[in-house]
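Asks: Next come a sequence and a model predicted from it.
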Amino acid sequence: MEQTNRKEAELSDDQQELLEKYDSESRVRTHSSKIATLLVSILAISLSLYHMYTSYFGTPVTLQHRSLHVAAILTLVFLLYPPFKKASRTKLPFYDIIFALCAISTSVYIFVDYLGIVNRGGLPNGLDLLFGALLVLLVLEAARRVTGWGLPLLAVLFFLYGLFGREMAGIFRHRGYSWDELVNFMYVTTEGIYGTAIGVSATYIFLFILFGAFLSKSGMGQFFNDLALAVAGQTKGGPAKVAVIASGFLGSINGAAIANVVTTGSFTIPLMKKIGYSRNFAGAVEASASVGGQILPPIMGAAAFIMAETLGIPYSQIALAALLPALLYYTGIIVQIHLRATKQGLRGISKENLPRVLEVLKERGHLLIPLMFLMYMLFFSGRTIIYSALLTILVTILVAMLRKTTRMSLKDIIEALEQGARTSIGVAIACACVGIVVGVATMTGFGLKLANGIVTLGGESLLLTLVFTMIACIVLGMGLPSIPTYIITATMAAPALISMGIEPLVAHLFVFYFGLFANITPPVALAAFAAAGISGGEQMKTGFVSMKLAIAGFIVPYMFVYNDALLLLNTTFVEGLVVVITSVTGVIMLGTAAEGYLFTEMPWPLRIVLFAGSLLFMNPNFIQDIIGFTIIIVVSLLQWQRSKKTTLKQISM
């Protein structure tokens, strides 16, 4: 393990370079000025402490709390992120100091004149419009620096649509809004920039990102890697299974697919290549596993909390509904990994080079206590989510003290507070910018119009409507981070499904899945491209192999739309147990058909038959289950006979 740690240290510069190439959130300044460095640290730590304080003692009024959150995040952006790739990473230009002060002023004005804003009741004065316009411009510029051009350009297009929609023809025409009306809506209401998205960012998301920072400082990442190695390292294709287990757990906590690929992948991808997996396959395993973390409870990369707030249902209901589809997704990946290893005769890592499960648990197993405590708080305590998150952070600090190897010093705690705030920047800015998009869609009714358009294109066919919705979600997700992608698709695409009688939770999970999987869907598969950068494989081929490994993730959403029993909704215990058994069987068949191997190479006709049989299992029905089991038995017998013939031929030769 010491060699591994040294290797990781050697790769740190390469990791950073790769992160910056595919993840604009990583392109931050390292100030040469000690004063600037200290200023950033103080601001970030203060922001974390403020959110911890308000989670226990309560927040100011909604508009003030959200404005303070946005102002602090904007200030950090202008202090940390250079305006262009070639700009200096060590010097802080004077104009960024001015931008930071302007960001602070937008919140100060709301605190100072809050009663005046409320009393004016939507009739803005000159200062309202000045600070509102300033906020819109600052958010757009900050989003450009942090997330790239895609999201701010989309926000600008929607803003222009709000201004000039009266000039359009057809269903998307609206009465049109003035600049004053739009700016006022974005600034002094809780439906624009300070809308639901930033509200969730300022409460749940920030605290869970901070929780992840403390877990990281305690050594949770190393624990997951070591435990995955101990459990799966010796099996066929062991390193690939290690990548799936470790990346899945870490991805659920941090919600950062590309960062997960680069950090975990720098360890797992070389191991996969070493035992014989191809470069493209090794990169694809890490990419598909890292992306899937955001559909895996308990934390789901914080998206579940936005979904709970949007739908107005308990978080626990969403987590339980998402559990079986997430397990099916990872089952599909592991099946293909195992069959590929069997086909190519790949072994795992020798036992003497692996840690032992009991040793890993003895050394760091206590780090599971905060996760178990969090699950208890979220599912059984009846306390609020933010209070649960705060207590879990405190429990993490205390539990880490139990062993010297995980104990956090005061310096570690301070660094975790700073890192938590810095890590939250990307999500918070994306939520603020997406508030412009959602705000205009709310004012103009664009979401409902788009939903009607999708239904019209689908010709009242549910399947076609699902396909068009999937395409829309993937296209949006190609240029946007996963959380704003979900917020936008939930606003504009999910209503199309809901209008056809699909339950809101089912519709929202459907659009969330496909917005997320854009990260591994060519031509803009950023997670796969980052993995290819580590493996040395071809970017597009790695992307397509990632899609094949993630095939269950592309099919299961259709299945739970047609039968929400897959989400364990509206079912009894016995019915749920049957659904689990049949759906897992179906995914195993699906993975086998995708890999094309069972005892021996499988011809295409049998792969197609097996693929069709897997779909029967994923739509629970007694007759379909009987047909599916018959297909399994027939295909298995045919493949077993073919393998025996192949073996006899090899012996005779």
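Replies: All right, it came through fine. In this text the structure is predicted, and so the values were computed from the model without any measurement. Numbering: from 1, shown residues only.

Asks: contacts, neighbours, all on C-alpha from now
Replies: OK.

Asks: Would you check that L271 makes contact with K241?
Replies: No. Contact criterion Cα atoms under 8 Å: L271 and K241 do not qualify, at 11.0 Å.

Asks: out of these two, which sits in the more crowded spot?
Replies: Neighbours per residue (other Cα atoms under 10 Å) separate L271 from K241, with K241 holding more: 30 against 22.

Asks: who touches the more buried one in this structure?
Replies: A228, A232, G233, I334, I337 (Cα atoms under 8 Å, 6 or more residues apart in numbering).

Asks: Quick check: of those, which lies closest to H508?
Replies: Sorting the contacts of K241 by distance to H508 puts I334 at the head of the list, at 26.4 Å, by Cα to Cα.

Asks: so who does the closest one touch?
Replies: If you count contacts by Cα under 8 Å, 6+ apart, I334 has them with K241, V244.

Asks: Could you do R356 as well?
Replies: Listed by Cα under 8 Å, 6+ apart, the contact set of R356 reads A230.

Asks: Pull up the gap between it and L606, please.
Replies: According to Cα to Cα, to the nearest Å, R356 stands 41 Å off from L606.

Asks: one step back: which of the contacts of K241 fall in helices?
Replies: Using DSSP state H to define helices, the subset of the contacts of K241 located there is A228, A232, I334, I337.

Asks: One more to weigh against that first structure:
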Amino acid sequence: MTDKQAAMNEADVLVEEVDTGARHPAHWQRHLIPVTAFVWALFQLYYASNLPFYLTDVTGINVIVTSSNARLIHLAFAMFLAAMAFPLFRHSSRRRIPYYDWLLGLLGVVACLYIMVFRNEIANRAGLPTTADLVMSTIGMIVLGISVYRALGLPLVIVASAFICYVFFGHSEFLPDVVQWKGASFGKAMWHYWMQNEGVFGVALGVSASLIFLFVLFGSILEKAGAGNYFIKIAFALLGHLSGGPAKAAVVASALSGLYSGSSIANTVTTGTFTIPLMKRTGFPPEKAGAVEVASSTNGQLTPPVMGAAAFLISEFTGVSYTEIIKHALVPALVSYIALFYIVHLEAQKLDLKGLQKPPSSLTFAGKLMGLLAGFIGMAALGAVVYYGLGWIKIAIPGAAFPVVVVGCAAAYLILLWFASRYPDLEIDPPDAPITELPRAGATAVTGLYYILPIVILIWCIMIERLSPSLSAFWATIAMITVALTQHPIKALMRGNTDIGGAARRGVSEWINGMISGSRNMIGIAVATGAAGVIVGTISLTGAHQVVGEFVEFLSGGNLLLMLILVAIMSLILGMGLPTTANYIVVSSLMAPVIVALGAKSGLIVPLIAVHLFVFYFGILADDTPPVGLAAFAAAAISRADPIKTGIQGFAYDIRTALLPFLFIFNTELLLIDVSPLKGVFVFFSAVIAMLLFAAATQGYFLVRNRIWETVALLVVAFTLFRPGFWLDQVDPPYIDWPGTDIYQVAEAQPADSLLRVSVAGPSFSDADEIIKTTILVPLGETGSGEARLEKSGILVMVDGGQAALEEPFPGTPFESLGREFDFYGGDPVTVSMVQVAKQRLPKEVFYVPALLVLALVVFMQRARVSRTRQ
């Protein structure tokens, strides 16, 4: 076995240990894990489809699986497979399943199904657990903890255990007064965690059962059917001849894999197995080769539509629709990838690297240019057909739109298969095999264009048909299963191949392997969302997020930027060693409320989606951040480099990604919030230019190596393009300030549907001697008297004696949370201290002019140095 093969095996083992399970039993046990995984996938498809409702109507027997029962069955499968597939100890057998794993797996199933079997009896004694309830809850919690340890290691177990300890011992005297709470009994805690939908079986596990599984399954079947190899080959065919071509291909291939992948580690190994050795061969040092792959793969978790399967959780936690989540996350993801592509280009320039050999071509420059334009026009035409063509069908024949689109996609599938059958199928090349010549881009592209059709169906179902994400994923998965089962026999038939049966068996094998792989990939995600539910349940039981907020406020001293930096660091720490979904649940549950509360105190009111994306970005960056950085360890196993150095270099490349969350907190236009389509295009291009300049500054190389003043100038220009409003705020404040006593007059003068910024001050709910402040945005609705408009928005103000006293908002109104922040019944009243109205100002984009002039100066100076070096 060569060193490279050993490296690949080491990386594959890491993926198995972290993602899918490293046990492969022999003898009669060898079928247990695959069969169970396949049955789990079938159950999830059944649950997502309309089949239960159809069977219930036809047979008269209720076979509908409720959401609550689906969560129980989902976790039961996950804990059983965790016990079977993941060895408990390092010395545990990989070739057989020990008796204690059978015991733990079956106990996990019993603990889950106990709730389903005795659901009615449990509902009748709500809040009064029996001994059997407590025994089953305890068993379930213990087996869940062991399952998390098996599949994910200690980090999440430690975090969840700390929260459980806080529930039981939060009243202890050794804790500071600021973090103490009254504590909970064992019965109350177990009931909260296991017997109701507030803890383990809460929102997170529900999203895992209803949404995440289907998207992971979709991606797995797509991968097993050959799409992963296709994306890698097309990336190399298009970019391999450029300077540093393999690294640029790695960026693109990882971005394409990120469209459906739910794991940055699996993404790293899937594409890195091929890209990292080629990067090293063309001159990249091992650490940088691994770091490029790590940065590409971690960014894949931030890329819509799947976002590492966290997009659906973000939608559930923020109340923002899934389609809006895709829109908000699109520009930052694209900008980040374009910048990484540019960073790779700069690295190649600094190392003076060459690309791989292109195949000979008879095309002239004009022909190549026409081919390039045809590619762009083709992609634009595909987008137009999907959005406008299929959208027109929905309008023209709304009742028959679905079958018409299905027939159209089937016809397109057969046409694309016919073109693909004219060329040989793409083979998976050994990673250490020499590449003497790159494949032809056109011929490579044609072989797999039909893989795009299931993605088109997914987008059509979500964006045009407006189906739920769950049902959309179901139909996309059915389309992908159809492709997997039929692509080889149909191509064999079109080629005149007589072995149709062999081709059909190959398709069935790929489908079955995709189903099994999807389920095995879901083991860690499912138990992680269950464990993350413990954290969410603790917060709902104890209000722990307020404690974290007070701690961050104390450390930051009220400084807004320092607060955001502390939240970013804590999100990085909390995210270490966690899969994407659990990562998001942990950081969003703890850190997102901190930004919302402390930002409001500083006068910064940020859309909730921006806050959640902020903590999500930093949680994901933990995948390449030492000392844990699992993606960095996977890449280092392939590149034979030091994992810590690989992680540090990967994070250095990801500084551009770490910058974006700070920018879209202060400039929400980057998330396409409240911008027109034309303005969105302008925002995208200005953000791309800004990020490229930031990358050039941090890499110390633009057209040539930067001088210090040029690096500083590039940073200033990049900042100005990203946030021109900062400079405008310095010369012209954004708001006109009015005293709180004028709130009625100011509210009455505002136009319809405007927002009024109101600063509120008063005694803290937790400490009546402490005066706190916050800022709220009050929607004024239609015109009318100021008092009526405020009252309709849920704000009651009594102006008397030179102050505007705020009454406690009623429960159910938009501002009821103020009742948990302020003491409305203490000695001092809660008052409106200030009212702010946005003023008319110059467009902030005027500051682009001096920024671009500075950029022109830097370009002029560097071009002069380039000319001198060429002489």
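Replies: Received the coordinates, thanks. These figures come from a predicted structure and were not determined experimentally.

Asks: if we can go back for a sec, could you single out the nearest of the contacts of K241 of structure 1 to D625 of structure 1?
Replies: Nearest to D625 of structure 1 among the contacts of K241 of structure 1, with distances taken as Cα to Cα, is I334, at 23.0 Å.

Asks: Aligned counterpart of that closest one in structure 2, please.
Replies: In structure 2, the residue equivalent to I334 of structure 1 is F341, according to TM-score structural alignment.

Asks: Which stretches in the stretch 51-200 of structure 1 count as helices?
Replies: Counting by DSSP state H, counting those that start in this stretch, residue ranges of the helices within the stretch 51-200 of structure 1 are 62-80, 94-112, 114-120, 126-147, 150-164, 179-188, 196-200.

Asks: mind putting those in TSV, distance to T442 of structure 1 included?
Replies: TSV is the format used below for the helices of the stretch 51-200 of structure 1 (distance: least, Cα to Cα, whole Å):
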stretch	distance to T442 of structure 1
helix 62-80	18
helix 94-112	23
helix 114-120	21
helix 126-147	17
helix 150-164	10
helix 179-188	10
helix 196-200	12
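
Asks: need these in TSV with mean neighbour count and distance to L328 of structure 1, can you?
Replies: Formatted as TSV, the helices of the stretch 51-200 of structure 1 follow (neighbours: other Cα atoms under 10 Å; distance: least, Cα to Cα, whole Å):
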stretch	mean neighbour count	distance to L328 of structure 1
helix 62-80	24	37
helix 94-112	17	45
helix 114-120	13	50
helix 126-147	21	31
helix 150-164	19	31
helix 179-188	21	41
helix 196-200	25	28
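
Asks: Out of these, the one nearest G596 of structure 1 is which?
Replies: helix 150-164 (38.1 Å).

Asks: Which part of structure 2 matches that closest one?
Replies: Residues 155-169 of structure 2 are where helix 150-164 of structure 1 aligns, with TM-score structural alignment as the criterion.

Asks: same check, this time on stretch 425-437 of structure 1
Replies: If you align by TM-score structural alignment, stretch 425-437 of structure 1 falls on residues 523-535 of structure 2.

Asks: for stretch 545-561 of structure 1, same thing?
Replies: Residue correspondence for stretch 545-561 of structure 1 in structure 2, counting by TM-score structural alignment: residues 649-665.
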